[in-house]
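1. 3D, please:
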Amino acid sequence: MASAPAGFDETSPIFSIAAAAELAGLHAQTLRQYDRLGLVQPSRTAGNTRRYSMRDVGRLRQVQLLSGEGVSLEGIRRILEMSDENRDLRQRVRELESALADAVMQQQGRRVFAAGTAGITTIRAGARPTRPGSVVLWRPSAR
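-> Model prediction:
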């Protein structure tokens, strides 16, 4: 898999409206309508020209798919809104899980872990893992 050039990712606004329309298989006027309705909100240049990212093109394809399945534009707007909220909440959960794991690692007496097919879990010091075949890592606390 090739990596993106430095400074570019899926949110980089690089496509003109004509290029984005071609990539999404839509007419440029349809993209303008979707922009007015708030379904896809491309970035704007200093001259107020629309610039679409790969994420925007993916969103346009999703709108086209839902529209083809008979979902109204208002329904599509709501679906996309909930999808965005879900993505944001998942990212927040990942951040909180990481912070919690860091906090647990800093606590005294909580440095015994078992690793198995279900992942890594903290176990009480002196206890055995509940699943056979788990690998246990013990780190003595600094005293």
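2. For the rest of this, base every contact and every neighbour count on C-alpha atoms.
-> Fine.
3. residues touching the nearest residue in space to Met54 that is not next to it in sequence, list them.
-> Leaving aside its sequence neighbours, Met54 sits nearest to Glu10 (Cα to Cα, 6 or more residues apart in numbering; 5.0 Å). Contact analysis of Glu10 by Cα atoms under 8 Å, 6 or more residues apart in numbering lists 53-55.
4. Pretty sure Ser53 sits against Gln41.
-> No: in this structure Ser53 lies outside contact range of Gln41 using Cα atoms under 8 Å: 10.0 Å.
5. how far away is the residue positioned nearest the centre of the chain from Leu26?
-> Taking Cα atoms, centre = their mean, the centroid of the chain lies closest to Arg87, which sits 5.1 Å from it. Shown here: Arg87 relative to Leu26, a distance of 26 Å by Cα to Cα, to the nearest Å.
6. do Pro42 as well
-> 15 Å.
7. what do you get for Leu89?
-> 31 Å.
8. where's Arg50 relative to Leu37, distance?
-> From Arg50 to Leu37 the distance is 15 Å (Cα to Cα).
9. please give me the structure for this one as well, since I'd like to look at both together:
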Amino acid sequence: MTDRNRPLYMISVAAELAGVHPQTLRTYEQKGLVTPQRTSGNTRMYSQADIERLELINELTGEGINLAGVIRILDLQGRLEERDSELDDLHKKVRRLADRVHELETRESVNSLVRTEPGSLALRRLP
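-> Alright, predicted model coming up:
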């Protein structure tokens, strides 16, 4: 678990940090906008990532976007982050493949420079 996702704040503190009423946080949770972790005693615990998400929700609602629109925006943002992660993974694979191709081409070049004759190795001159 990253530090951003570590549960730190009870609902009253999270509400104060986010600038909303605790009941608003309960409503956001009901609508799936935020999912705080729970303690063994079922107390909601919010992480720094949750607080940042709540701040974004406040910013969007402050611009006149209703909760249905916020839900859609957050869903699209999540999908975009997933695609970015997939794209990063693909770039890493392409770099690994390019490195491997370069390695094989280098090996092939070395092999073409080295001729094996019975009992000795002779090097050809480069053109």
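10. Compare neighbour counts for Pro42 and Leu26 of the first structure and give me the winner.
-> The residue with more neighbours, out of Pro42 of the first structure and Leu26, is Pro42; 23 against 15, by other Cα atoms under 10 Å.
11. Give me the aligned partner of the more buried one over in the second structure.
-> Aligned counterpart of Pro42 of the first structure in the second structure: Pro36 (TM-score structural alignment).
12. go on, Ser12 of the first structure?
-> Using TM-score structural alignment, Ser12 of the first structure lines up with Arg6 in the second structure.
13. check contacts around the residue lying closest to that match once chain neighbours are set aside.
-> Closest residue to Arg6 of the second structure apart from its sequence neighbours, by Cα to Cα, 6+ apart: Ser47 at 5.3 Å. By Cα under 8 Å, 6+ apart, Ser47 of the second structure lies in contact with 4-9, 36.
14. Out of those, name the ones that lie in strands.
-> By the criterion of DSSP state E, membership of the contacts of Ser47 of the second structure in strands covers Tyr9.
15. got the contacts of Ser47 of the second structure as JSON lines, with distance to Asp75 of the second structure columns?
-> JSON lines is the format used below for the contacts of Ser47 of the second structure (distance: Cα to Cα, whole Å):
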{"residue": "Arg4", "distance to Asp75 of the second structure": "20"}
{"residue": "Asn5", "distance to Asp75 of the second structure": "18"}
{"residue": "Arg6", "distance to Asp75 of the second structure": "22"}
{"residue": "Pro7", "distance to Asp75 of the second structure": "22"}
{"residue": "Leu8", "distance to Asp75 of the second structure": "25"}
{"residue": "Tyr9", "distance to Asp75 of the second structure": "24"}
{"residue": "Pro36", "distance to Asp75 of the second structure": "17"}
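16. what about burial for the contacts of Ser47 of the second structure, which qualify?
-> Neighbour counting by 16 or more other Cα atoms under 10 Å classes 7-9, 36 among the contacts of Ser47 of the second structure as buried.
17. Now flag whichever of those is closest to Thr61 of the second structure.
-> Pro36 (20.0 Å; Cα to Cα).
18. separation between the closest one and Ala68 of the second structure?
-> Taking Cα to Cα, one finds Pro36 of the second structure at 20 Å from Ala68 of the second structure.
19. need the strands for the first structure, in chain order.
-> 43-44, 50-51, 112-116, 119-122, 135-138.
20. Measure how far the third one is from the centre of its chain, please.
-> With Cα atoms, centre = their mean, to the nearest Å as the basis, strand 112-116 of the first structure stands 28 Å off its chain's centre.
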